[in-house]
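A.B. asks: Sequence first, then the predicted structure, then my questions.
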Amino acid sequence: MKTLLRHIKDCTLCEAYLPLGPNPVVTASKTSKIVIIGQAPGIKVHRSGIPWDDASGAQLRQWLGVSTETFYDTANFAIIPMGFCYPGKGKSGDLPPRPECAPQWHAALLEQMPHIKLVLLIGSYAQKYYLKKEAKRTLTETVANYNAYLPQYLPLPHPSPRNRFWFSKNPWFKTEVLPTLKDKVADLLNSK
């Protein structure tokens, strides 16, 4: 695993497309129980090198019901974005994750984590990549049908503060999905 992570950190596969250059952000260990697959690091995470080191990360930790210390313990969580580097700014938010990362690195990472019990798919890029034809037409439909993907996957919207409108329009997420998420995470973290 250490060798693989070093190769990822040294990756320059899509360097020509990265406005700030490569700085792959990923954490994992052979003992990780839960994998978080999000989109790509934002500019703050690019600078710090710490995954989910922003307002979205604070919201995600609240959803999971875990402390910062528990979240960053790789025995608990592996954090593997669809794109490992900051992709740059788009017209409304960041650009999509670079398409090279997931096919190049994900299978090799997951293969080295035999204790994974749950994969959290955050956002439509992760959901379409992993759920393939099983993903619904929209992210909202996919998240609303979260039970269909358990016990392996649990699809989630992005926890960005920019998604306030989505959360207010879909109150079932807070009352149905988040309690299930917290229960599953607590059970897995407390299991031996």
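C.D. replies: Here it is on my side, so go on.

A.B. asks: only C-alpha atoms for contact and neighbour calcs from this point on.
C.D. replies: Will do.

A.B. asks: longest helix in this structure, by residue count?
C.D. replies: The single longest helix within the chain, with elements called by DSSP state H, is helix 178-190.

A.B. asks: leaving aside the residues next to it on the chain, what's closest to L178?
C.D. replies: W63 (6.3 Å; CA to CA, 6 or more residues apart in numbering).

A.B. asks: Tell me, how many residues neighbour that neighbour?
C.D. replies: 17 (other CA atoms under 10 Å).

A.B. asks: name the element it belongs to?
C.D. replies: helix 55-64 (DSSP states H and E).

A.B. asks: And for I122, the neighbour number?
C.D. replies: 23.

A.B. asks: got the contact list for it?
C.D. replies: 36-39, 155-158 (CA atoms under 8 Å, 6 or more residues apart in numbering).

A.B. asks: Pasting the second one now:
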Amino acid sequence: MQALATEVRACRACRDLPCGPRPIIQVAEGARILIVGQAPGRRVHDTGIPWNDPSGDRLRVWLGIDRETFYGPDFAIIPTGLCYPGSGPRGDHPPPRHCAPLWFARLRALLPDVALTLLIGRYAQAYHLAGCDARLGVSWHVRHGADYGALWPLPHPSGRNNQWLARHPWFAAEILPVLRDRVREVLRGGRRGDHRPS
């Protein structure tokens, strides 16, 4: 795992990115929860720490966990695009399409204990949900998240989605309590070799 992580962090496949390539991941072989976002933002690019921004703060509240847990060995973080793609008038650019096919399967193969994968935002959902109908939209996939089993679609926690959150109060009222229960259940299950009861 560490050899592959070193290889990933040295990737320079996207040399033309506005701020240059800086792949940002978090991986540990015993991870129980995998977070698949879209791509690092500018602040994350600058610090090299995934979800180290207001979006990450909100995500941790959604999951009911603190920073120590989030950055601990139970969580792996692999964005759909590993580098900051730059931004435009409507926010950050989409992740490069060739990034996930280049790295995701190799990294995921070394995470045998993952029991829950959070798919955050439409790009992550479009890539990772087999047969995902983009016409249904993020709202539909999030509303039916519990139906996907080990894959759980979520909206992006960016402040740009405040209007979406206001228009869909069912997310906070109905989805988040179930999601937090599932996160606690997975974390209680321990890692491979642990004999703690689930």
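C.D. replies: Now that the structure is in, tell me what you want to look at. For clarity, every value in this text was computed on a predicted model and none was experimentally measured.

A.B. asks: Would you mind getting the average deviation of the helix holding W63 of the first structure from the second structure?
C.D. replies: Superposed on the second structure, helix 55-64 of the first structure shows a mean distance to its aligned partners of 0.3 Å (mean CA distance after the TM-score superposition for the first structure).

A.B. asks: how far is that helix from where the chain is centred?
C.D. replies: 12 Å (CA atoms, centre = their mean, to the nearest Å).

A.B. asks: in the first structure, which spans are helices?
C.D. replies: Going by DSSP H, the first structure shows helices at 2-9, 43-48, 55-64, 68-71, 101, 107-111, 124-131, 139-144, 164-169, 172, 178-190.

A.B. asks: So the residue nearest to L178 of the first structure versus T12 of the first structure, what's the distance?
C.D. replies: Distance, W63 of the first structure to T12 of the first structure, using CA to CA, to the nearest Å: 33 Å.

A.B. asks: Repeat that for C85 of the first structure.
C.D. replies: From C85 of the first structure to T12 of the first structure the distance is 10 Å (CA to CA).

A.B. asks: Between the two, tell me which one has more neighbours.
C.D. replies: C85 (31 against 15).

A.B. asks: Tell me which residue of the second structure lines up with that one.
C.D. replies: Aligned counterpart of C85 of the first structure in the second structure: C83 (TM-score structural alignment).

A.B. asks: right, and that match touches A39 too?
C.D. replies: Yes - counting by CA atoms under 8 Å, A39 is a contact partner of C83 of the second structure at 6.1 Å.

A.B. asks: what residues are shared contacts of those two?
C.D. replies: Residues touching both C83 of the second structure and A39 (CA under 8 Å, 6+ apart) are P95.

A.B. asks: Excluding chain neighbours, what is closest to the match of C85 of the first structure?
C.D. replies: P23 (4.7 Å).

A.B. asks: Over to H141 of the second structure?
C.D. replies: P153 (6.1 Å).

A.B. asks: Neighbours of that neighbour, how many?
C.D. replies: Every residue meeting other CA under 10 Å relative to P153 of the second structure is counted, giving 27.

A.B. asks: What is the aligned counterpart of it in the first structure?
C.D. replies: In the first structure, P153 of the second structure lands on P155 (TM-score structural alignment).

A.B. asks: surely G56 of the second structure meets H156?
C.D. replies: No - contact criterion CA under 8 Å: G56 of the second structure and H156 do not qualify, at 9.8 Å.

A.B. asks: circling back: quick one: the residue nearest to C83 of the second structure from A31 of the second structure, how far?
C.D. replies: On the measure of CA to CA, P23 of the second structure and A31 of the second structure end up 19 Å apart.

A.B. asks: tally of neighbours for the equivalent of L102 of the second structure over in the first structure?
C.D. replies: Aligned counterpart of L102 of the second structure in the first structure: Q104 (TM-score structural alignment). Other residues near Q104 of the first structure come to 12 when the count uses other CA under 10 Å.

A.B. asks: repeat for R106 of the second structure
C.D. replies: Neighbours of R106 of the second structure under the rule other CA under 10 Å: 13.

A.B. asks: Likewise for K174 of the first structure?
C.D. replies: K174 of the first structure has 13 neighbouring residues, counting by other CA under 10 Å.

A.B. asks: So what does it match up with in the second structure?
C.D. replies: Under TM-score structural alignment, K174 of the first structure pairs with A172 in the second structure.

A.B. asks: Wait, R143 of the second structure touches A172, no?
C.D. replies: No - in this structure R143 of the second structure lies outside contact range of A172 using CA under 8 Å: 11.0 Å.

A.B. asks: on that earlier part again, and the residue nearest to H141 of the second structure, what does it touch?
C.D. replies: If a contact means CA under 8 Å, 6+ apart, then P153 of the second structure has 118-121, 125, 138, 141-142, 145 as its contacts.
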